[in-house]
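Novice: using only what follows, build the 3D model:
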Amino acid sequence: MSATTAATLPVSQIEGGPVVRGPRRPTPAKRAGRGVLYVVLALAAAAVLLPFVWMVISSLKTNNDVFTVPIQWIPDPFVWNNYVEIWQKSDMTTWIKNTLILSVSVTFLQVLTGSFAAYGFSKVRFAGRDALFLIYVATIAVPWQAYMIPQFVMLSKIGLSNTLWAILALQTFGAFGVFLMKQFFETVPEELSEAARIDGLSEYGIWRRIMIPLSVPAIASLTLITFTNTWNDYLGPLIYLRSPDLWTLQLGLKTFIGQYNADYALIMTGSVISVLPIAIIFLAGQRYFIEGIATSGLKG
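Specialist: Below you'll find the predicted structure:
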């Protein structure tokens, strides 16, 4: 076969050449099925987002226009003053400050203690390790309502009731965080830890200098989950925080709704203020969150 002829033939037809097949085009049935799937997903996303969109729109309406029939999707006029008025009628600054203090502190402590305990359960060998981990993780199945009263009595006796320290003591240690981080740590090759020990690193140094940098997706997932749960927590602050200057955003909004139960526009405004920080944080960290949940860590 001449060079000219070979140049005009596909690789699969050249004698001795590898068989190379081009990408398969999807059949019409597959394309139709994929199109239907996209439509279904778009409708599901719209159904999930619709209440949030309606809440944001209602926060910019006058009180009488919130429940108009048919729904007025474009406010006329836009009442931006609602976001100023709710600050004047409520102690929103204190509520947000307390919620931020608790959310940031609990998230930091859970990531710190969860990752440290997970390292011990996954990379340090000691007697009874697996049994202890199984017992610890089993506490996830126990509902908080089962031990809520004795826990309240215990914290009240040591003087933590009606303080932010009570919420910190309740949520600093979480079995879910330990479980999530352990599953990720176990995918990190053991050779890395062994090499670090040979080089003279302590167990703490291995955790800080090797495991933590490799587990950014898992840490991001745990951070988002913990921050969201703490920010939206209502029952814990309701039980332990009785002073108005300690109320979180969820407690404050509940009280505000009780005082202004007919002022629907302001209620929607407060709801937007409550949801917006979580939405922004999730959108900013969704890439790491999906990576940490969908993968099992470093392969090697």
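
Novice: please make it C-alpha for all contacts and neighbour counts, starting now.
Specialist: Will do.

Novice: skip the chain neighbours and tell me the closest residue to Ser296.
Specialist: Leaving out its chain neighbours, the residue that sits closest to Ser296 by CA to CA, 6 or more residues apart in numbering is Phe184, at 5.7 Å.

Novice: quick one: residues contacting the one you found.
Specialist: Counting by CA atoms under 8 Å, 6 or more residues apart in numbering, Phe184 makes contact with 215, 218, 296-298.

Novice: rerun at 7 Å
Specialist: 218, 296-297 (CA atoms under 7 Å, 6 or more residues apart in numbering).

Novice: any idea how far it lies from Ala195?
Specialist: In this view, Phe184 and Ala195 are 19 Å apart by CA to CA, to the nearest Å.

Novice: and what of Ser105?
Specialist: Ser105 is 34 Å from Ala195, by CA to CA.

Novice: these two: which has the busier surroundings?
Specialist: Set Ser105 next to Ala195 and count neighbours by other CA atoms under 10 Å: Ser105 wins out with 17 against 12.

Novice: and the residue nearest to Ser296, how far from Thr226?
Specialist: From Phe184 to Thr226 the distance is 17 Å (CA to CA).

Novice: and Phe282, by the same measure?
Specialist: 12 Å.

Novice: could you check which of those two is surrounded by more residues?
Specialist: Neighbours were counted for Phe282 and for Thr226 using other CA under 10 Å; Thr226 has more, 23 against 18.

Novice: where does the more buried one sit, in terms of helix or strand?
Specialist: helix 216-232 (DSSP states H and E).

Novice: next, the buried residues of that helix.
Specialist: Neighbour counts using 16 or more other CA atoms under 10 Å place 216-224, 226-228, 230-232 of helix 216-232 among the buried residues.

Novice: from those residues, which is closest to Ile96?
Specialist: Trp231 (9.5 Å; CA to CA).

Novice: excluding its backbone neighbours, what's nearest that closest one?
Specialist: Nearest to Trp231 is Ser103, by CA to CA, 6+ apart, at 5.6 Å.

Novice: now the second one, please; I'll put the structures next to each other:
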Amino acid sequence: MSRTGRILAIGALTLLAIVFVYPFVWLVSASFKPRGEVFDNRLIPQTFTFENYVQVWQEAPLALWLGNTVLVTALAATAVTLSSAMVAWAFAFYRFRGRGALFALVLGSMMLPGAVTMIPTFLIWNALGAVNTLTPMWAHNLFGSAFYIFLLRQFMLSLPRDLFDAARVDGANPWQVFWRIALPLSRPALAVTAVFEVQAVWTDLMRALIYLRDSATFTVPRGLKALVDNFGFGGEWHWEILITASVITTIPMIVLFFVGQRHIIEGVAAGGLKG
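Specialist: Next comes the predicted model:
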């Protein structure tokens, strides 16, 4: 690429970066403004105040909501990563009759809209007495995810089969081959799966609206919805509270991106090169 082309490419990327970053910068700036100046569109607040951050902790149990979300996210990401890896390993390594049909059935489940299974799933959790608890927010991941199974299977198919056969000749049982050899070699794909699921669970409002009714069990998305209900109606919108709460609950995802971006890039690159 010529020098002019590089300059144009850098300029275009810089412009796109500004477009994507600007909303969050505006959000952070507005969180330090009093109510009357929230929408003055200044990136540098005319009246700088920390009162919003003090008040939001007083008005809402953010620490509890964040704790619930961290717990649910950790359990959900761990459950779906391990369960999907087990199923993917079975489809990638073992040869058995009907394997192709079963895998096609797994992929076909991705075609079902969530609304189709929403009511039957709710009835199951309700019969188990799990409604208004955190269990339905993560336990469904114990059965894997069709998308992650596909992603991990494609990666595992690229692993050298001779390595696994040699391990079995040396006396390793199937579980040892999977746990000690296949999983460590699949670490890039596992990292991508975990990061994707963390982001999905952290922002999951629909399931929280269905199953969580007590504020003590609220996750971050459900808590923000409660704040909108409490501070957004009744004649006066407390935008400074809503914006500040949004900033606080968004920061963990930003930290996750900066911590996990190397693993995401490695996982996607490895899958692209090997798959």
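
Novice: now what about the TM-score between them?
Specialist: Here the TM-score for the pair of chains, by TM-score structural alignment, normalised by the length of the second structure, is 0.93; 270 aligned residues with a CA RMSD of 1.6 Å.

Novice: picking that back up, so the alignment partner in the second structure of the residue nearest to Ser296 of the first structure: helix, strand or coil?
Specialist: Aligning on TM-score structural alignment places Phe184 of the first structure opposite Phe155 in the second structure. Following DSSP: H, G, I helix; E, B strand; the rest coil, Phe155 of the second structure is assigned to helix.

Novice: coming back round to it: now check the second structure for the residue matching the residue nearest to Trp231 of the first structure.
Specialist: So Ser103 of the first structure corresponds to Thr73, using TM-score structural alignment.

Novice: so what's Asn63 of the first structure closest to, chain neighbours aside?
Specialist: Closest to Asn63 of the first structure by CA to CA, 6+ apart is Ala265, at 5.0 Å.

Novice: list the contacts of the counterpart of that neighbour in the second structure.
Specialist: Structural correspondence for Ala265 of the first structure with respect to the second structure (TM-score structural alignment): Glu240. Residues in contact with Glu240 of the second structure (CA under 7 Å, 6+ apart) are 31, 34-35, 38, 52.

Novice: for the strand or helix carrying Glu240 of the second structure, buried residues please.
Specialist: Here Glu240 of the second structure sits within helix 239-274, counting by DSSP H and E. Using 16+ other CA under 10 Å as the test for burial, helix 239-274 of the second structure gives 239-249, 260, 263-264, 266-268, 270-271.

Novice: also stretch 58-66 of the first structure?
Specialist: 58-63, 65-66.

Novice: cool, stretch 131-142 of the first structure as well?
Specialist: 133, 137.

Novice: and for it, what are the contacting residues?
Specialist: Contacts of stretch 131-142 of the first structure (CA under 7 Å, 6+ apart): 121, 175-176, 179.

Novice: so of those, which two are at opposite extremes in space?
Specialist: The widest separation within the contacts of stretch 131-142 of the first structure (CA to CA) is 13.5 Å, between Phe121 and Phe176.

Novice: okay, the two: which has more neighbours?
Specialist: A count of neighbours by other CA under 10 Å puts Phe121 above the other of Phe121 of the first structure and Phe176, at 22 against 18.

Novice: alignment lookup: the more buried one to the second structure.
Specialist: In the second structure, Phe121 of the first structure lands on Phe91 (TM-score structural alignment).

Novice: same question, Asn81 of the first structure
Specialist: Match for Asn81 of the first structure (TM-score structural alignment): Glu51.

Novice: show me what Gln286 of the first structure aligns to in the second structure.
Specialist: So Gln286 of the first structure corresponds to Gln261, using TM-score structural alignment.

Novice: what lies in contact with stretch 126-142 of the second structure?
Specialist: 72, 75-76, 79-80, 83, 125, 207, 211-214, 217.

Novice: correction: stretch 241-258 of the first structure
Specialist: 94-96, 98-99, 162-163, 232, 234, 238, 267, 270, 274.

Novice: now do the same contact list for Ile219 of the first structure.
Specialist: Val111.

Novice: surely Lys299 of the first structure touches Glu190?
Specialist: No: judged on CA atoms under 7 Å, Lys299 of the first structure makes no contact with Glu190 at a distance of 11.3 Å.

Novice: count of residues packed around Ala196 of the first structure?
Specialist: What Ala196 of the first structure shows, counting by other CA under 10 Å, is a neighbour count of 16.

Novice: map it onto the second structure.
Specialist: By TM-score structural alignment, Ala196 of the first structure lines up with Ala167.

Novice: Ser59 of the first structure now?
Specialist: For Ser59 of the first structure, the residue aligned by TM-score structural alignment is Ser31.

Novice: and Thr93 of the first structure, helix, strand or coil?
Specialist: helix.

Novice: that one corresponds to which position in the second structure?
Specialist: Thr93 of the first structure maps onto Ala63 in the second structure, by TM-score structural alignment.

Novice: mind telling me what element the residue lying closest to that match once chain neighbours are set aside is part of?
Specialist: Of all residues not flanking Ala63 of the second structure in the chain, Trp57 sits nearest, at 7.9 Å (CA to CA, 6+ apart). With elements taken from DSSP H and E, the one containing Trp57 of the second structure is helix 51-59.

Novice: for that helix, the distance to its chain's centre please.
Specialist: Mean-position distance between helix 51-59 of the second structure and its chain equals 27 Å (CA atoms, centre = their mean, to the nearest Å).

Novice: for the alignment partner in the second structure of Pro217 of the first structure, give me its contacts.
Specialist: When the second structure is aligned by TM-score structural alignment, the residue opposite Pro217 of the first structure is Pro188. The contact partners of Pro188 of the second structure, by CA under 7 Å, 6+ apart, come to 263, 266-267.
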